[in-house]
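1. Predicted coordinates and the sequence they were generated for:
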Amino acid sequence: MTTQQVDVLLIGGGVMSATLGTLLNKLDPSMKLTMVERLDHVAHESTDGWNNAGTGHAGYCELNYTPEDANGNVTIERALKINANFELSLQLWSTLVENGELPEPTQFINTTPHISFVWGEKNVAFLRQRAEKLSAHHLFADMEFSDDPEVLKQWMPLVMEGRDPSEPVAGTRVAYGSDVDFGSLTRNLVNRLTSQDALDLRLNTEVVDFERNRSDKRWTVSLRDRNSGKTSTIDAGFVFIGAGGGSLPLLQASGIEEAEGYGGFPVSGQWLVCKDEKIVSQHHAKVYGKAAIGAPPMSVPHLDTRIINGQPALLFGPYAGFTTKFLKKGSKLDLIKSVSTDNLFPMMSVGMHNMDLTKYLISEVMQSHDDRVSTLRGYFPDCKSSDWTLAHAGQRVQVIKKDAKGKGKLEFGTELVAAEDGSLAALLGASPGASVAAFAMIEVLEKCFSERMNSEWKEGLKALIPSYGESLIDNAELLNQVRERTLTTLKLK
């Protein structure tokens, strides 16, 4: 059996691996990169346009990023961080567009106002406080607030038509929000790398096993061709596991000490989809509301304009569900196989202390089409059931990890787990996911390529992402400079 030797092995053909491969290639074009993907083309699982919300998650409209504390005060720190991190992605994409390495921006990103919408006096008061705090910060200075039904009708006519005029309502809007087709973006990134012979792409290939050589910090990774059944091996200096829901089992298979105690809680999603051009043309926004009690953050309801593979549609959801699969095209045994002696207690602890979430998921699974449409009417009062069909979204595996007391806690963000010697890293979790791909992959570089990041790569990365190494949260002048450039280059103004 022949063994291919590479500098970097990227496991998973999604936006994370594509972004990391792009950064490494730009920083050191001599690097030999290989990407393995278990399906027959890239960006077909979580990154596919139909398997995620497509929102350029910037904290503009997602109310779960600005929770209230015990005293009823809205906290904005997480929204500030997410917004600043998304700006890194916008800068990277802008550089690639300017260099001709990404296509016309409208092929993967389009201006779609980000709107938060609530009804009821208590929720209106919450949104007003949120808007006041956020708009006082330079990152959110362009946020508009209104509780005038006539103004809101201009922002989102479908949402306001047929609504009770006596009901208190309010909304906020950031006009340059975006809809991102992460599938198209990823395919373009991978195509650029393969067309320049910078990346060896192996499709229909799955990872079978890992063997670690501690003496030279390299990995021997066994692979299997899913069509022929033939096996092969790759000798890699660095391994990145960016396989979405499939990352946890692969991380466990690597055997690194840092993986101990991690588990996963799989959550599936569904959308109501409308493709009627007359209806779709009347709505141009992403309208986010408040999540139901007990719902995970990925289940915040929203009525979205989407452009996927160039085709417009209207989506509402997501409706959560439960499955034991870790991937949409995975196995029902995924959850069972992920349980081990080191994560059993944390997983049981999470199950016992998250009964609201369990009840919520059961109620979601039991819903009928009419039940789902009834929820939709909170955001589109005059909708007709027959105009909407159900589509299945992607799988998400929320992170379970040990807390300080050794018990389990459920995390709803992304988490990077890396070997101490920097030879392997895996990205777990989902939200806000693809939107912060640049930030997440810079974290991989800083943890696993620290020597080069502290020397020759620093200036190279700053050329790709001008604000790298500086704080957009603290530096208003820098933020205004980079945002002016990205909004212009990506045609988001």
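-> Thanks, I have it.
2. C-alpha only now, for contacts and for neighbours.
-> Fine.
3. Residue 40 looks like it's in a strand, true?
-> No: Residue 40: not assigned to a strand; according to DSSP: H, G, I helix; E, B strand; the rest coil it is coil.
4. I'd say it and residue 203 touch.
-> Yes: with contact defined as C-alpha atoms under 8 Å, residue 40 counts as touching residue 203 (5.3 Å).
5. Between those two, which is the more surrounded one?
-> Taking other C-alpha atoms under 10 Å, residue 40 and residue 203 do not tie; residue 203 has more neighbours (19 against 13).
6. so where do the strands sit in the stretch 351-493 of the chain?
-> Secondary structure of the stretch 351-493 of the chain (DSSP state E, counting those that start in this stretch): strands at 389-392, 396-402, 408-411, 414-418, 424-429.
7. As CSV, these with mean neighbour count and distance to residue 111 would be great.
-> What follows is those, written out as CSV (neighbours: other C-alpha atoms under 10 Å; distance: least, C-alpha to C-alpha, whole Å):
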stretch, mean neighbour count, distance to residue 111
strand 389-392, 15, 24
strand 396-402, 24, 26
strand 408-411, 22, 31
strand 414-418, 18, 26
strand 424-429, 25, 27
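8. and here's the other structure:
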Amino acid sequence: MEEAVDVVLVGGGVMSATLATLLNELEPTARIELVERLDSIAGESSFAWNNAGTGHAGLCELNYTPANADGSLDIGKAVHINTLFEESKQLWSSLVAHGNLGDPADFLSPVPHLSFVRGEKNVRFLRARHEAMSNHHCFESMEYSQDPATIAGWAPLLMAGREPGEPVAATQVEDGTDVNFGALTNRLLTRLTEQGSDRVGIRTGQTIRDLERNADGTWSLKIETSDGGRRIVRSRFVFLGAGGASLRLLQKSGIPEAKGYGGFPVSGQWLRCDKPEVVARHHAKVYSNAAVGAPPMSVPHLDTRNVDGKPSLLFGPFAGFTTKFLKNGSIFDLVKTVRTSNLSPMLSVARSNFSLMKYLLDQVRLSHAQRVEELRAFYPDARAEDWQLEVAGQRVQIIKKTPRHGGVLQFGTEIVTAKDGSLAALLGASPGASTATSIMLDLIARCFPERFASAPWQARLAQLVPVRAETLRKDPARLREVRRETHRILKLVAPGESLESAPRTARVAEPECC
């Protein structure tokens, strides 16, 4: 017997939770089922300790502002990501304002975002970056300093014990955020079940073994439960949002659009500190330059994390290599995705990225002492015994077939959809979670074009995300207005405020004793 639903969402992370939320708001009568392989939701990339929790807004990530051939800086990507994150904040604030997303402090914290560099060349770059970005209304509150005392005021650990006279510079944006995407995912999905609708089902401990398209355009998904049971679900629409597992399921779907895609897995590790007297001296997310030959996701940063009400510090990530596509995956994941259609692109990427492979293998061999030594470039007084190793989530970067190069390794996220819009898959990684709202709105527009353009859906979307990114990029007044309102509702630092004047205490209190 087949069970029939309108929508199946594969994967219990923030992407599926966001899409479920939007579709439920736009089509309350739709029957939606979320299927998660693990026994609980948000157990992979959305889990708090599997990612850095940076609300990516282009404020501190230096790789978002590359240099042009003439030496000028291109801030286009930073502006784009900044306004996409504003769309996410609008959705969250609209749900909070209606009283059904709980206290935003459970998943969102105000944390300044800093960029920090050393050396004359890097100081010149950061100065030019600040000049270019602060002239755009998205980043008009960005501060810049080369003064060690000022930087020490922003982030004391950066300057304590540093050799005097070393050229340093930093930028700071007060209204950055730290996001617990695991808590957000749980809150979004709990909200759907709390509304009492029997049209939304969340099934954990269930694995999609196969899927095939039926003659009427629907999809049948063969599901195995953790106790060995089997079931079949027929759905009019399927979203594959299962992180690294999405690629193999996309391939099993057999849609032509899946051909040529491959995956390149990259693992990660963090140094984590929970010692109160250390944690209390740092309240920021501080990003710096990536090492030569390092992939973009390995940009080093020293971050404040607020998880379940307890502050900690993370430093990293330290990259590694494994053939798993999920943290709880199999070492055969990579091999199982090799097809005749993607073998050539994968080999092409392997040949052209030898230095990257060497970098990953070198990272795997690092000792604890060597990792702490890298930390000391940020925090000179760091003590090895204060930090422990934390294994991060698994990321699968996209390998894409191209006519010119055979294949390219692509960082970021990409949506792959069937021609008829009945199936969509999300591939790739950061900054996906921060821009989940924008990505899912784009997916809905592509898969449900007529209904997306309809007056009822547009009216509801205007309530959920009143001002879209394109308008925010062009209209300074609208951006300032949106930020004031979302930051008020989400209890964040509003433009022109300091952390001390924010609606709630954001800084970590000094410990009573050390």
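-> Looks like it arrived, so ask away. The model shown is predicted, which means the values in this text are computed figures rather than measured ones.
9. re the thing from before, which one of the strands of the stretch 351-493 of structure 1 lies nearest to residue 128 of structure 1?
-> Counting by C-alpha to C-alpha, residue 128 of structure 1 lies closest to strand 408-411 out of the strands of the stretch 351-493 of structure 1; the figure is 28.1 Å.
10. That closest one vs structure 2, mean deviation?
-> Strand 408-411 of structure 1, aligned to structure 2 and superposed, deviates on average by 0.5 Å (mean C-alpha distance after the TM-score superposition for structure 1).
11. which position in structure 2 aligns with residue 38 of structure 1?
-> For residue 38 of structure 1, the aligned residue in structure 2 is residue 37 (criterion: TM-score structural alignment).
12. Spit out the contact partners of that match.
-> Residue 37 of structure 2 makes contact with 11, 204, 205, 206, 207, 208, according to C-alpha atoms under 8 Å, 6 or more residues apart in numbering.
13. my read: residue 16 of structure 1 touches residue 441, true?
-> Yes: counting by C-alpha under 8 Å, residue 16 of structure 1 does reach residue 441; the two are 7.0 Å apart.
14. if you count what's nearby, which of those two comes out ahead?
-> residue 16 (28 against 22).
15. Show me what that one aligns to in structure 2.
-> Using TM-score structural alignment, residue 16 of structure 1 pairs with residue 15 in structure 2.
16. those strands in the stretch 151-300 of structure 1, which residues are they?
-> 169-174, 178-180, 199-202, 205-213, 218-225, 231-241, 263-274, 286-288.
17. The spatially closest residue to residue 211 of structure 2 that is not a sequence neighbour and residue 234 of structure 2: what is the separation?
-> Residue nearest to residue 211 of structure 2 in three dimensions, not counting chain neighbours: residue 221, with 4.3 Å by C-alpha to C-alpha, 6 or more residues apart in numbering. Counting by C-alpha to C-alpha, to the nearest Å, the gap from residue 221 of structure 2 to residue 234 of structure 2 is 6 Å.
18. what do you get for residue 48 of structure 2?
-> For residue 48 of structure 2 relative to residue 234 of structure 2 (C-alpha to C-alpha), the value is 33 Å.
19. Same check on residue 418 of structure 2?
-> Relative to residue 234 of structure 2, and taking C-alpha to C-alpha, residue 418 of structure 2 is found at 17 Å.
20. nearest residue to the residue nearest the centre of structure 1 other than its sequence neighbours?
-> Central residue of structure 1 (C-alpha atoms, centre = their mean): residue 433, 2.0 Å from the mean position. In space, and not counting its chain neighbours, residue 433 of structure 1 is closest to residue 414: 6.7 Å by C-alpha to C-alpha, 6+ apart.
21. That neighbour -> structure 2?
-> Under the alignment (TM-score structural alignment), residue 414 of structure 1 pairs with residue 413 in structure 2.
22. was I right about that match contacting residue 426?
-> Yes: Residue 413 of structure 2 is within contact range of residue 426, at 7.0 Å (criterion: C-alpha under 8 Å).
23. Take the contacts of residue 37 of structure 2 and lay them out in a markdown table including distance to residue 121 of structure 2.
-> Shown next, in a markdown table, are these (distance: C-alpha to C-alpha, whole Å):
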| residue | distance to residue 121 of structure 2 |
| --- | --- |
| 11 | 44 |
| 204 | 51 |
| 205 | 52 |
| 206 | 53 |
| 207 | 51 |
| 208 | 51 |
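24. and residue 179 of structure 1, how many neighbours?
-> Around residue 179 of structure 1 there are 27 residues (other C-alpha under 10 Å).
25. which residues sit in contact with it?
-> 54, 55, 56, 109, 110, 111, 112, 305, 306, 307.
26. same thing with residue 210 of structure 1?
-> Counting by C-alpha under 8 Å, 6+ apart, residue 210 of structure 1 has contacts 219, 220, 221, 222, 253, 254.
27. lining up those residues with structure 2, which overlap?
-> Counting by both residues aligned by TM-score structural alignment, their matches' C-alpha atoms under 8 Å, the contacts of residue 210 of structure 1 that remain in contact in structure 2 are 219, 220, 221, 222, 253, 254.
28. What's the separation between the fourth one and residue 33 of structure 1?
-> It stands for residue 222 of structure 1. 16 Å.
29. thinking again about what came up before, figure out which of the strands of the stretch 351-493 of structure 1 is closest to residue 8 of structure 1.
-> That would be strand 424-429 among the strands of the stretch 351-493 of structure 1, by C-alpha to C-alpha, at 9.7 Å.
30. right, and residue 142 of structure 1 touches residue 174 too?
-> Yes: checked against C-alpha under 8 Å, the pair residue 142 of structure 1 and residue 174 is within contact range at 6.3 Å.
31. Select from the contacts of residue 37 of structure 2 the one having the most neighbours.
-> residue 11 (30 neighbours).
32. you'd agree that residue is up against residue 238?
-> No: contact status for residue 11 of structure 2 versus residue 238: not in contact, 11.1 Å apart, counting by C-alpha under 8 Å.
33. From the chain's centre, how far out is stretch 64-81 of structure 2? Work that out for me.
-> Here stretch 64-81 of structure 2 shows a centroid-to-chain-centroid distance of 20 Å under the convention C-alpha atoms, centre = their mean, to the nearest Å.
34. swap in stretch 385-392 of structure 1?
-> Its chain's C-alpha centre and that of stretch 385-392 of structure 1 lie 24 Å apart, by C-alpha atoms, centre = their mean.
35. Over to stretch 484-493 of structure 1?
-> 21 Å.
36. Which residues outside that stretch are in contact with it?
-> 90-91, 93-94, 97-98, 105-106, 109-111, 176-178.
37. try it again with 10 Å
-> Under the contact criterion C-alpha atoms under 10 Å, 6 or more residues apart in numbering, stretch 484-493 of structure 1 has outside partners 87-95, 97-98, 104-106, 108-113, 175-179, 478-479, 482-483.
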